[in-house]
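*Asks:* Would you be able to build a 3D model of this:
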Amino acid sequence: MKSSRGGITAPIGFVAAGLHCGIKKPPGLDLALVLSERPGPIAGVFTTNQVTAAPVTVDRAHLAGRIGRVLLVNSGCANVCTGPHGMRAAQEMVRLAADRFHIPPRQVFIGSTGVIGKPLAIERIRAGFPRLVVRLRRGGGEEAARAIMTTDTHVKQTAFRQKIGGAVITIGGMAKGSGMIHPNMATMLAYLSTDAAIAQPALQRALRKAVDESFNCISVDGDTSTNDTVLCLANGMAGNRTIQAGSTAFRAFERLLRAACENLAHQVCRDGEGVTKFVEIVVTGARHEQDARRIAQTIATSCLVKTALFGEDANWGRVMAAVGRAGAALKPERISLAFSGVPIYRRGMGLGAAAERRVARIFRRKEFRIEVDVGLGTGSSRMWTTDLSYEYVRINASYRS
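*Replies:* The predicted structure is shown next:
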């Protein structure tokens, strides 16, 4: 498995473009297009928020057809809580692409991101779309990735390739996300492409697992968006034998897809709004995996833990308090707590001033681990989280102004 360049257009047969059509203030790019040379299987995972954007409703319906070819995404407007106008705008985005490329509407998947409740200026997308099509090219992946950004500070792209079943298979991707980042699918927008030949049920199964082990393991602020979407489109142009679920090739593809998703998830977390710390939480020894995940998620979303991370205050008691309120089976005297290998709590009590001084040095790092051993079983889980800074408050206090 090797990382590669090219993002969403790294696999064979994909082109992309991005431009400014006027949804955002100039010169920010705000409209992205990705086209596969051939139609192919598509998989998707969407937000669990019950208030959903019009594009999510459209994409869920289109996913029933299992085939995709085009991704069209705007930034600057989320097109959610916009009533019938919003649905008509979403359907027109689909029609624009379907008519231009002479394909069934169900092969077009759309996305929107930005301010909630703002009507989508579909007339600007309509006017800009012909120029976007002209810009399609193999080198347009970065431009497309830039066009889906909102409060992101940099483009998020990835690409991995590996020989599977006698052919070199590539998975590329792009993502946006900086705020409203929390587990429960999918914490942002992410679009993946692959030239693998793979059965759609196998692709759906692989994507759901990869999302659960990557995007569903990051948290910046505990908010799950109304627009969260992860899509993966395959076109089969690598020429491999079609991958079926349960095969050796499928397991290799799963690992490749997980690597791409995890890379994008980490980029999203590191670029969280106002973030200065990137912290991995590792929980082991829980009664079962669900308990381990509850503990990891409670630590990851604790405002008191996150502000301590920002202030570089080695207040390990906040972590223990989060462990205790997670709703998991516990015996405090069996819990062990450490930070990047430096123990601070064992057998029901702290390890003293010398241990705290060592942990304080860990807190000054930009990246480190929080390690909890529950001491009850074999359940384990991990998450990645960030600190909560003054800058996060400033960004979100003035997001619309």
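
*Asks:* all contacts plus neighbour counts: C-alpha atoms, from now on.
*Replies:* Will do.

*Asks:* where do the strands sit along the stretch 1-150 of the chain?
*Replies:* 2-3, 14-19, 31-46, 67-77, 108-115 (DSSP state E, counting those that start in this stretch).

*Asks:* Tyr191: which of the ones you listed is closest?
*Replies:* Tyr191 lies closest, by CA to CA, to one member of the strands of the stretch 1-150 of the chain: strand 67-77, at 8.4 Å.

*Asks:* between that closest one and strand 108-115, how big is the angle?
*Replies:* Strand 67-77 runs at 20 degrees relative to strand 108-115, counting by axes from the mean of the first three to the mean of the last three CA atoms, to 10 degrees.

*Asks:* and the lengthiest helix in the chain, what does it pack onto?
*Replies:* Counting by DSSP state H, the longest helix found in the chain is helix 248-270. Judged by 3 or more CA pairs under 8 Å, 6 or more residues apart in numbering; DSSP states H and E, helix 248-270 is in contact with strand 156-164, strand 167-176, helix 200-212, strand 218-219, strand 379-386.

*Asks:* Figure out which of these is closest to Cys261.
*Replies:* If you check each of these against Cys261 by CA to CA, helix 200-212 wins as the nearest, at 6.5 Å.

*Asks:* tilt between that closest one and helix 248-270?
*Replies:* Angle, helix 200-212 to helix 248-270, by the same axes, to 10 degrees: 40 degrees.

*Asks:* orientation of helix 200-212 relative to strand 31-46 in degrees?
*Replies:* Using the same axes, to 10 degrees, helix 200-212 lies at 90 degrees relative to strand 31-46.

*Asks:* Second input sequence below; structure requested for side-by-side comparison:
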Amino acid sequence: MAEAIDPLDEIHAGLAELDAAGLRRRRRVVTTPCSPDTRLADREQPVTAFCSNDYLGLAAEPALAEAVHRGTERWGVGSGASHLVSGHYAAHEALEARLAAFTGMEDALYFCTGYMANIGVMPALVGRGDAIFADRVNHASLVDGALLSRAELIRYPHCDLAALAARLAASDAPRKLIVTDSVFSMDGDIAPLAELLALAEAHQAWLLVDDAHGFGVLGPQGRGALAHFGLTSPRLILMGTLGKAVGVSGAFVAGQHDVIEWLISKSRSYIFTTGSPPLLADALLTAVDLIEQGDARRAHLAALIARLKNGLRLARWQLLPSDTPIQPVVIGDNHETLAVSRALDAEGLWVPAIRPPTVPKGAARLRITLSAAHSFEQVDRLVETLNRLEATQA
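*Replies:* Below is the predicted model of the structure:
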């Protein structure tokens, strides 16, 4: 009989191991609205933040704050119940119609978070005996959604179309689902969606695209990655988040009308949770308008991306190839990455250190994210500091 383990002792030992490996996570308390100019509770001087996913600078947009105020006056604060009881309001209905039209889909369904959308969609579409084909570096919510479905999870090497084609051809599963991020959150590269869709159609599979980091940034008027590539198909299912470039909160799934109807009846993370406050849906209607009218923001963001890429002169560290606001600098060692992040922080630049298991072992990195709210001067200061730190840390 195995000796009983004191669970608290095990936790204490586990925390010590995380500290020794440089893998313990700690939160920082922000005391100002989301903005490049940020104040933190643990330091007196402000920092310039290069770590939020507020790609268009909408999170603190006054027009959205005003929309929230109007929504609160009309709807109050809570929804009171799940969408399928009494928690589905006219604001939710209007938002879903707007998102469907904006993305060129027949219908859309509003979820509380992107994580809930992903863990709700996959188990509703496939189950035991079926197969999910997933890019190896997909977001954790896609991995968890696949595991919850109880379908066979078949991973293919990152963006390796030949490997995916071989795995699809070898599978005799009655239902097949390919899942991928559009923009990979830790690498910043874009999935080959046209080729993935061709494989999905050839093998009668669904293609679920998580457009968390593309929606609002990519495509005409920020309509997302599918619009960026000009893709339409009844086999496409789009998930987009509303708390990144959109600047508010929540997520949506868009696709054929009957697919959305199926999810309303079968997606557990939609059915068994209280509906998001309708005031947020009201604000999101304004946010979609701002995205549609946001070409100037996207043009400035593109110029910032080019300025950073052209300015960095790294010899040991590696700036990964990315044309998106996610600009990762791979350092490798966990402790060195933490040290560089702290050195940047000491100079008033907040760039987080990303370590395993979020990224592969030996691939710890700084995850730089740019926003249309950044200035050229702020990016120039980050570039100069990184170039100097790499030279002095050698």
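
*Asks:* so what number do they get for TM-score?
*Replies:* The TM-score (TM-score structural alignment, normalised by the length of the second structure) is 0.22; 154 aligned residues with a CA RMSD of 7.7 Å.

*Asks:* Out of the strands of the stretch 1-150 of the first structure, which gets nearest to Lys306 of the first structure?
*Replies:* Comparing the strands of the stretch 1-150 of the first structure against Lys306 of the first structure with CA to CA, the closest turns out to be strand 108-115 (25.2 Å).

*Asks:* At which residues are the strands of the second structure located?
*Replies:* Per DSSP state E, the second structure carries strands over the ranges 37-38, 47-49, 107-111, 131-135, 152-156, 176-181, 206-210, 236-241, 251-255, 318-319, 326-332, 349-350, 353-354, 364-369.

*Asks:* Just put those in JSON lines and tack on distance to Ala101 of the second structure and mean neighbour count.
*Replies:* Formatted as JSON lines, those follow (distance: least, CA to CA, whole Å; neighbours: other CA atoms under 10 Å):
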{"stretch": "strand 37-38", "distance to Ala101 of the second structure": "35", "mean neighbour count": "18"}
{"stretch": "strand 47-49", "distance to Ala101 of the second structure": "34", "mean neighbour count": "22"}
{"stretch": "strand 107-111", "distance to Ala101 of the second structure": "8", "mean neighbour count": "25"}
{"stretch": "strand 131-135", "distance to Ala101 of the second structure": "28", "mean neighbour count": "24"}
{"stretch": "strand 152-156", "distance to Ala101 of the second structure": "33", "mean neighbour count": "18"}
{"stretch": "strand 176-181", "distance to Ala101 of the second structure": "22", "mean neighbour count": "25"}
{"stretch": "strand 206-210", "distance to Ala101 of the second structure": "17", "mean neighbour count": "26"}
{"stretch": "strand 236-241", "distance to Ala101 of the second structure": "13", "mean neighbour count": "25"}
{"stretch": "strand 251-255", "distance to Ala101 of the second structure": "10", "mean neighbour count": "25"}
{"stretch": "strand 318-319", "distance to Ala101 of the second structure": "37", "mean neighbour count": "17"}
{"stretch": "strand 326-332", "distance to Ala101 of the second structure": "27", "mean neighbour count": "23"}
{"stretch": "strand 349-350", "distance to Ala101 of the second structure": "37", "mean neighbour count": "24"}
{"stretch": "strand 353-354", "distance to Ala101 of the second structure": "36", "mean neighbour count": "24"}
{"stretch": "strand 364-369", "distance to Ala101 of the second structure": "29", "mean neighbour count": "25"}
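
*Asks:* Put together TSV for those strands, with distance to Asp380 of the second structure on each row.
*Replies:* Shown next, in TSV, are these (distance: least, CA to CA, whole Å):
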stretch	distance to Asp380 of the second structure
strand 37-38	15
strand 47-49	12
strand 107-111	38
strand 131-135	34
strand 152-156	38
strand 176-181	30
strand 206-210	32
strand 236-241	30
strand 251-255	33
strand 318-319	16
strand 326-332	14
strand 349-350	12
strand 353-354	20
strand 364-369	13
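
*Asks:* among those, which is nearest Ser265 of the second structure?
*Replies:* Using CA to CA, these put strand 107-111 closest to Ser265 of the second structure, at 11.6 Å.

*Asks:* which secondary structure elements does the closest one contact?
*Replies:* Contacts defined by 3+ CA pairs under 8 Å, 6+ apart place strand 107-111 of the second structure against helix 90-103, strand 251-255, helix 257-266.

*Asks:* now that strand against strand 251-255, angle please.
*Replies:* Angle of strand 107-111 of the second structure versus strand 251-255, following the same axes, to 10 degrees, is 160 degrees.

*Asks:* Show me the contact partners of strand 107-111 of the second structure.
*Replies:* Contact with strand 107-111 of the second structure is made by 92, 95-97, 99-101, 117, 250-257, 260, 264, 270, 276, as judged by CA atoms under 8 Å, 6 or more residues apart in numbering.

*Asks:* now the angle from the helix or strand that comes right after the longest helix of the first structure to strand 379-386?
*Replies:* Using DSSP states H and E, the helix or strand that follows helix 248-270 of the first structure in sequence is strand 278-286. Angle of strand 278-286 of the first structure versus strand 379-386, following the same axes, to 10 degrees, is 160 degrees.

*Asks:* Please identify the buried residues of the helix or strand following strand 278-286 of the first structure?
*Replies:* Downstream of strand 278-286 of the first structure, the first helix or strand assigned by DSSP H and E is helix 289-301. Within helix 289-301 of the first structure, the residues scored as buried using 16 or more other CA atoms under 10 Å are 289, 291-301.

*Asks:* Packing partners of helix 289-301 of the first structure?
*Replies:* strand 278-286, helix 316-324, strand 379-386.

*Asks:* These: which one's closest to Ile171 of the first structure?
*Replies:* With CA to CA as the criterion, Ile171 of the first structure lies closest to strand 379-386 of these, at 22.9 Å.
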